[in-house]
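K.L.:
Sequence first, then the predicted structure, then my questions.
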Amino acid sequence: MTNPPGVLISAPSSGTGKTTVMLGLLRALAEDGMVVQPFKSGPDYIDPAFHRAAAGRASFNLDSWAMGPSLIGAIAAQATGADIVVAEGSMGLFDGVAKTGESGHGTSAETAQRMGWPVVLVLDVVGQAQSAAATALGFRMYNPELPFAGVILNRCASPRHERLTRLGMERAGMPVLGVLPRRGDLTLPERHLGLIQAIEHPDLEKAIVGYAAFLREHVDLEAIKRAASSGPYRQTSSALPRPPAQRIALAQDAAFSFAYPHLVEGWRAAGAEILPFSPLADEAPAKDSDLVWLPGGYPELHADRIAAAETFKTGLRAHAKTKPVHGECGGYMALGRGLIDKEGQLHPMVGLLGLVTSYEKRKFNLGYRRAELLEQMPGFSAGTALRGHEFHYSSIVEQPDAPLAKVFDAEGAEGPQTGSVRGNVTGTFFHLIAEASG
C-alpha cells in the first residue's frame, strides 16, 4: 500500500499561529481539488474538530508517547485514499516528556520522522529579522535526520522586514515557503483550555474561507505540495481500539465533546453502534444501550443546564442500576454529586458518584498519565495498564468512592487523581488514549 505524501506544520512554541496556517492550508488544498487527510500530533482534544471542518475529512491524533507502533500504523491507515497528508504539531517541535512511552517522548518531531513527513516550521518574526534564520537553522540542525521542508514567516511587519528576514534565511540555506503579513483578525477565540470548540465558533466556515484566501495569497502552495513526502511506515488497520460494548450511548454536545477520534472510529470499525445523545438538550441515553460513555468537555460552563436536565439524569440513573456508565474528565465531573462553578455556587450533578469538584478552586492539571486499574472499567479488566492524558483546571473537593486506578505521570510519579468506582459506574480525570503494551 502506497502511503500518501505529507508535511507536518510545527513551530518553535505554542502561540505562533500554526493552527491558523494549518486550517488555511487544509482548505486551500481542498479547494484545489485534493483529498486532504489531516492529523494532529500529540494529545490535543480540540484541534481535530477544526481540522475536519477545514478539510471535510476526519482528523486523528498520532502520539508517540501513548501509542505503540501498531496503533500508530492503524491510525495512519486512515489516510488511505488521500492525495496529501497535512499534520499539525503540538507545542514546540521538539517539546515532549523526559521519559519515553510506548514509542517515544511524544514530540511532533518524532511523529514527522516516523512518518517521513517534512516539517514546515511556522516562525513568528515579530521583533527580529535576520536573527530568525538562526532559530530556523537551530531547529533544522537539532536533529539532522528529521526531514525539513522550510519555513513560513508569520506576522511580518513590512516589505523591508520581509527583505531582511529573507536575507537571513537565504544565508542559512532555509527555503521560505511563505510570508504572512501581520493581521490582528487572524486569530481563533480561546478560553481556559485553549481554543474554543469548533461547534462554538460563531462563524467557523467564514473564518476558514478567510484563512484559505490569506494562505493562497502569501504562501507557495505548489512548493508545499512538492515538498510533501512519506516514509515506509506500516499501516495496520486491524489494530484500532476494540469497542467496550456493542451499543454505546455517547454524549455529544457543547458540554461533552472530547472523545479521541481513533477510539470512536475503532468502535465503529468493529461493528459497535454509536448512539449519540445530548445531556444539554435533556436527552436520556437510549434505553437499549449496553454502555453509556460521557466524554470530556466543559460541564463547568453549563452546570446550571446539566443540573436542570432531569430527563437526562433520571435516564442515566436507571441505566446505571444494571449496566455500566463511564465518564472522562468533564463526564467524570458530571457523574459526581456536585460541581462548584467559578462564582462558588454548587450545582447538583447526576450523583452516581460521590465526587464534588470545584472550578472556583482552580488547579492546573496537565500531562500524560499511565493508569494501572484496580477495578474493571468498560472494556478493560482489573490489572490492565492504560495510557491517557489529563488537562483540566478543576480541583477535587470530595472523593469518597473507591479508587479506580493507580495513576502516574509520564515520569512515573504517582498522583492523587485516581478516578472513582461505585457499582456499575466508573470515572477518570484522564482521557483514555490506548491500552499500554509495556
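P.N.:
Structure received.

K.L.:
From here on, just use CA atoms for contacts and neighbour counts.
P.N.:
OK.

K.L.:
Kindly provide the distance from the most far-flung residue of the chain relative to its centre to residue 412.
P.N.:
What lies farthest from the middle of the chain is residue 160; by CA atoms, centre = their mean that is 38.0 Å. As judged by CA to CA, to the nearest Å, residue 160 and residue 412 stand 50 Å apart.

K.L.:
which residues does residue 277 contact?
P.N.:
With contact taken as CA atoms under 8 Å, 6 or more residues apart in numbering, residue 277 is in contact with 249, 250, 251, 252, 253, 283, 284, 285, 286.

K.L.:
hmm, which two among those residues are most spread apart?
P.N.:
253 and 286 (15.7 Å; CA to CA).

K.L.:
related to what we said a few turns ago, counting contacts, what elements does the helix or strand where the residue farthest from the centre of the chain lies pack onto?
P.N.:
In the assignment (DSSP states H and E), residue 160 maps to helix 159-172. If you count contacts as 3 or more CA pairs under 8 Å, 6 or more residues apart in numbering; DSSP states H and E, helix 159-172 packs onto helix 131-142, strand 176-181.

K.L.:
okay, the angle between the shortest one and helix 159-172?
P.N.:
Angle between the axes of strand 176-181 and helix 159-172 is 160 degrees (criterion: axes from the mean of the first three to the mean of the last three CA atoms, to 10 degrees).

K.L.:
Use this one as the comparison:
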Amino acid sequence: MTAPRLAPGLMIAAPKSGSGKTTVTLGLQRALARRGLVVRGLKSGPDYIDPAFHAAATGAPSSNLDTFAMPPALVSALAAEAATGADLVVAEGSMGLFDGVGDTPGRTGASADAAVALGWPVVLVIDVSGQAQSAAAVALGCARYDDRLTVAGVILNKVASERHRRLVEAGMARIGMPVFGALSKATGLILPERHLGLVQAGETADLAARLDALAEAVAAAVDLDALVAAARPTRAVSPAAPLVPLPPPGGRIAIARDDAFSFVYPHVEAGWRAAGASLHPFSPLADEAPDETADALWLPGGYPELHAGRLAAASRFLDGVRRFAETRPVHGECGGYMVLGETLEDEAGTTHPMLGLLPVATSYARRKLHLGYRVATLTADTPLGPAGSVLTGHEFHYASVTSPAPTPGEAFATVTDAHGSPPTPTGHRQAHTTGTFFHAIARG
C-alpha cells in the first residue's frame, strides 16, 4: 500500500511572545487559502484558543502539537493527519522559538523541537519596533542557536516607515537572511481579549471579514510565492491504527458545549471518536440537561465565571447533571470543575451556588494566575484511567480556591510541574464525580 503524500510545512515562530505570530499566521493561512490552496494549521504548545482561529482562517480543522506533553508518536500522527490531502501546513509556534521546559532534548515543548522533529523550516516574525539593523542580530542568533534548525527567513512586523524598512533589510542582507515581507504598524487584526487571551473564534463578531482584511494586507506585504517555496516536506508517519491520546470516559459521552463550556483539545475529541465513542453536545446556558442515554458526562473548561448567574438559575441543567451523577461518571476540567463545586464567586464579588457535587469553592474576585504543565498520577480508578495512571496536561486560569485543599484521600490526582516540583494533591473525586483544574493532553 502506497503511503499518502504529505504536504510540506512551515513553522511561523518568533524570538519572543507579543511579536505578532498569531496575526501573521492567520493572515498567511487565509491569504493562501484564498489562492485556492488546501491549507492546514497546527499550533505548537498547549494553547487551546488559536487552533479555532486557524480553522476559521483555513476552513479546515487545526490541532495542537506538544513535544513535552505528547509522546513523539502522537506528535507525528497529528502532523501526518494534517499534511495528508493538504497543499501546505502553516503551523504557529508559541512564546519564543526556543522557550520550553525540562531538559530532555527534543521534548521541551519548544516550537523549535516541533519544527526539527517534523522537518519544517522556521519563518521568524520579528517585531522591529524600536530597532533597525539590530533586528538582524536577533535573527542571526535564532538561526545559529540550534544547528538542527533551519531558519528560512523573516517577516518584519511593526515597521514604522519606508526608511525604517530599508535599514532593517540592510541588516538582514548583511547576514544573508531572506526577508519575505514587511508589515507596517498600521497592519493588524484587532481581536477582543479577555483574561485568558483572545476571545474565542466562535464568539468573535465579523471574524470572516476580519480575516479577509488581514489576508489582503498580508498578501500585499509578503512574497507568498517565496514563502510557499521555502516549505519543506513533513517528516511524519501515519500510525497503522488510530492513536487514542486519552481513553474515552464512556461509549456515549454527553458533553457541555456553549460559551461557558467551550474548550476540549481537538486531538482528544478525535481520539475518543477513533476509539468508537460518540459525543452528544448540550448547552447548559440554554438550560439543557445532558442526554439521558449517555453513559458518561464531560464538563469542559471555558468561561463559567462570565455566566455564573445564568448557570446558577439553569434548573434543568443542574437537576439533570445531579441525576446523571447518581449512577454514571461525571468529570469536569477547569471551568467544568468549578461548576461541579459548591460556589463560584464572580469578578464583581457575587457568589453563585453551583452543582455541589465536589467540595470546592472558587473565586474570580481574588484573581491569581495558575499556569504551566502538569504531570498527574491518578489516585484511584477514574474515567481517565486506573489508579497509578500518569497523564500530562496543562493548567491556565485565574481562579482562586477558597475552600480547603483536597486531602490525599479525596484528591483526583497528585501532580508535579514540568520542573519536578514535589507531588501535590489536586482536584477532587466523590462518588461518580471527578474534577481537576488541569486539562489532560495525553497519557504519560
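P.N.:
Alright, I've got the coordinates. Keep in mind it's a predicted model, so treat the numbers as computed, not measured.

K.L.:
Not counting its neighbours along the chain, what's nearest the counterpart of residue 203 of the second structure in the first structure?
P.N.:
The equivalent of residue 203 of the second structure in the first structure is residue 200 (alignment by TM-score structural alignment). Distance criterion CA to CA, 6 or more residues apart in numbering; nearest residue to residue 200 of the first structure, sequence neighbours excluded, is residue 254 at 7.3 Å.

K.L.:
For the alignment partner in the second structure of residue 143 of the first structure, the count of nearby residues, please.
P.N.:
Aligned by TM-score structural alignment, residue 143 of the first structure pairs with residue 146 of the second structure. Using other CA atoms under 10 Å, residue 146 of the second structure has 13 neighbouring residues.

K.L.:
again with residue 398 of the first structure
P.N.:
By other CA under 10 Å, the residues close to residue 398 of the first structure number 14.

K.L.:
sorry, back to before: where in the second structure does the helix holding residue 160 of the first structure fall?
P.N.:
Using TM-score structural alignment, helix 159-172 of the first structure pairs with 162-175 in the second structure.

K.L.:
And for stretch 308-319 of the first structure?
P.N.:
Going by TM-score structural alignment: stretch 308-319 of the first structure matches residues 313-324.

K.L.:
Quick one: residues in contact with the matching stretch.
P.N.:
Stretch 313-324 of the second structure is contacted by residues 284-290, 292, 297, 312, 330, 354-355, 357 when judged by CA under 8 Å, 6+ apart.

K.L.:
what comes up buried for that stretch?
P.N.:
Residues of stretch 313-324 of the second structure classed as buried by neighbour count (16 or more other CA atoms under 10 Å): 314, 317, 318, 320, 321, 322, 324.

K.L.:
try stretch 28-44 of the second structure
P.N.:
For stretch 28-44 of the second structure, by 16+ other CA under 10 Å, it's 28-34, 38-44.

K.L.:
Out of these, list just those in helices.
P.N.:
28, 29, 30, 31, 32, 33, 34 (DSSP state H).

K.L.:
After alignment, which residue of the first structure pairs with the fourth one?
P.N.:
Superposed on the first structure with TM-score structural alignment, residue 31 of the second structure falls opposite residue 28.

K.L.:
need the contact list for that match.
P.N.:
Shown here is residue 28 of the first structure, whose contacts under the criterion CA under 8 Å, 6+ apart are 212, 213, 215, 216.

K.L.:
Over to residue 186 of the first structure?
P.N.:
Residue 186 of the first structure is in contact with 20, 211, counting by CA under 8 Å, 6+ apart.

K.L.:
What lines up with it in the second structure?
P.N.:
Aligned by TM-score structural alignment, residue 186 of the first structure pairs with residue 189 of the second structure.

K.L.:
same thing with residue 73 of the first structure?
P.N.:
Per TM-score structural alignment, residue 73 of the first structure is aligned with residue 76.

K.L.:
sec struct for its match, please.
P.N.:
Of the three states, residue 76 of the second structure takes helix under DSSP: H, G, I helix; E, B strand; the rest coil.

K.L.:
any idea how far residue 361 of the second structure is from it?
P.N.:
Distance of residue 76 of the second structure to residue 361 of the second structure, given as CA to CA: 40 Å.

K.L.:
Looking at those two, which one has more neighbours?
P.N.:
More neighbours surround residue 361 than the other of residue 76 of the second structure and residue 361, with 25 against 22 (other CA under 10 Å).

K.L.:
got the residue ranges for the helices in the stretch 201-350 of the second structure?
P.N.:
207-221, 224-230, 266-274, 308-312, 315-325, 335-340 (DSSP state H, counting those that start in this stretch).

K.L.:
I'd like to know which elements the first one is packed against.
P.N.:
In this case it means helix 207-221 of the second structure. Judged by 3+ CA pairs under 8 Å, 6+ apart, the packing partners of helix 207-221 of the second structure are helix 21-34, helix 50-58, strand 179-184.

K.L.:
could these go into a markdown table alongside distance to residue 194 of the second structure?
P.N.:
Formatted as a markdown table, those follow (distance: least, CA to CA, whole Å):
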| stretch | distance to residue 194 of the second structure |
| --- | --- |
| helix 21-34 | 16 |
| helix 50-58 | 14 |
| strand 179-184 | 25 |
